[in-house]
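> Just to be clear, the model below is a prediction. Sequence and coordinates:
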Amino acid sequence: MAQVLVVDDSSTMRGIVSTFLSQNGFEVAIAHDGRDGLRQLQNDPDIRLVVSDINMPNMDGLTMAEMIRKDLGNTAVRIVMLTTEDNAGMRARGKDIGVNGWIVKPFRGEAVLGPFRKLCGM
């Protein structure tokens, strides 16, 4: 099953990130918002990395990350935020929740390839 779960309400961003990762050897699943992301993560135990936007309808990325850690008790999956948000308070909240990385858009695939492979154990 999937190694990486890409969570973003923008179909364009989901497409850019998931296509790049797929072309570089990752198995990718996609979710439309945090609620959908939680569902996908519960149904696919092979997911090692969640790459998520923050600002989404239904459930934002930080709330999803918090639920992954607390409600699901999943501390093994790595969580990276891919967002336009770059303020210290939001980053601090992410760190407190258990977010492992923070990437400010635009997405530069080549720059994350090595770290993503490492996070997925590749």
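Okay, I see it.

> CA atoms for contacts and neighbours, from now on please.
Will do.

> What's the end-to-end length of stretch 100-114?
Distances were taken as CA to CA, to the nearest Å; on that basis the terminal residues of stretch 100-114 are 15 Å apart.

> which residues sit against that stretch?
Residues external to stretch 100-114 that are found in contact with it (CA atoms under 8 Å, 6 or more residues apart in numbering): 17, 20-21, 78-86, 91.

> repeat for stretch 73-86
Here stretch 73-86 makes contact (CA under 8 Å, 6+ apart) with 47-55, 61, 65, 68-69, 98-107, 119.

> got another, please set it beside the one above:
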Amino acid sequence: MADGGRKHRVLIVEDEDNIAIALDYLMSREGFDHDRIATGAGAIDRIRAMHPDLVLLDVMLPEVSGYEICQEVRADSGLADVKILMMTARGSAMERRKGLALGADGFIAKPFELKELRDEVHRLLDAGGQG
């Protein structure tokens, strides 16, 4: 959806500062417009206001879990084109299945290599609405 030269917009929902800093660095380096929210509370409102192309969504968040946020985004037809990449330190197969079942477009286990995350971000954003 970055037609007409518009930069992709990415919202980072991550409570750990060290991870958020790494994500911020990567998004800047890739030339994306991006913002961050550090808690689950308010994430849905921010997603609705910003309407990002991609949400990098931590599973374990204070107040509202990433799963709940994912479920709420998927229940909102106005946000159907928003891609969601879930991130978790508990990268078990069950966690992955749960995230994908709730409508996540991708799932990455922390800690991740920046290249791995970059590749996954581009896979989702370059899909051009397929998925």
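It's in. The model shown is predicted, which means the values in this text are computed figures rather than measured ones.

> Return the entry from the contacts of stretch 100-114 of structure 1 with the maximum number of neighbours.
The most crowded member of the contacts of stretch 100-114 of structure 1 is I79, carrying 26 neighbours; neighbours defined as other CA atoms under 10 Å.

> Tell me who's in contact with the residue most central in space within structure 1.
The C-alpha lying nearest the average C-alpha coordinate of structure 1 belongs to V51 (CA atoms, centre = their mean; 1.7 Å). Neighbour list for V51 of structure 1: 4-7, 79-82 [criterion: CA under 8 Å, 6+ apart].

> Per the alignment, name the residue of structure 2 opposite A29 of structure 1.
For A29 of structure 1, the equivalent position in structure 2 is taken to be D35, counting by TM-score structural alignment.

> Ignore what I typed, I meant G98 of structure 1.
Superposed on structure 2 with TM-score structural alignment, G98 of structure 1 falls opposite G103.

> where exactly do the strands run in structure 2?
In structure 2, the segments counted as strands under DSSP state E are 9-13, 33-37, 54-58, 83-88, 106-109.

> picking that back up, number of residues surrounding the spatially closest residue to the match of A29 of structure 1 that is not a sequence neighbour?
Leaving aside its chain neighbours, D35 of structure 2 sits nearest to L11 (5.1 Å; criterion: CA to CA, 6 or more residues apart in numbering). Burial measure for L11 of structure 2: 25 neighbouring residues, criterion other CA under 10 Å.

> next one: the one 5 residues further on
The burial metric for E16 of structure 2, expressed as a neighbour count using other CA under 10 Å, is 13.

> Give the aligned equivalent of it in structure 1.
Under the pairing rule here (TM-score structural alignment), the equivalent of E16 of structure 2 within structure 1 is S10.

> these two touch, right, N58 of structure 1 and G34?
Yes - applying CA atoms under 8 Å as the test, N58 of structure 1 and G34 come out as touching, 7.1 Å apart.

> Tell me which of the two has more neighbours.
Taking N58 of structure 1 and G34 together and counting by other CA under 10 Å, G34 has the greater number of neighbours (27 against 11).

> which residues sit in contact with that one?
Shown in contact with G34 of structure 1 (CA under 8 Å, 6+ apart): 7, 56, 58-61, 63-64.

> go with 6 Å
If you count contacts by CA atoms under 6 Å, 6 or more residues apart in numbering, G34 of structure 1 has them with 59-61, 64.
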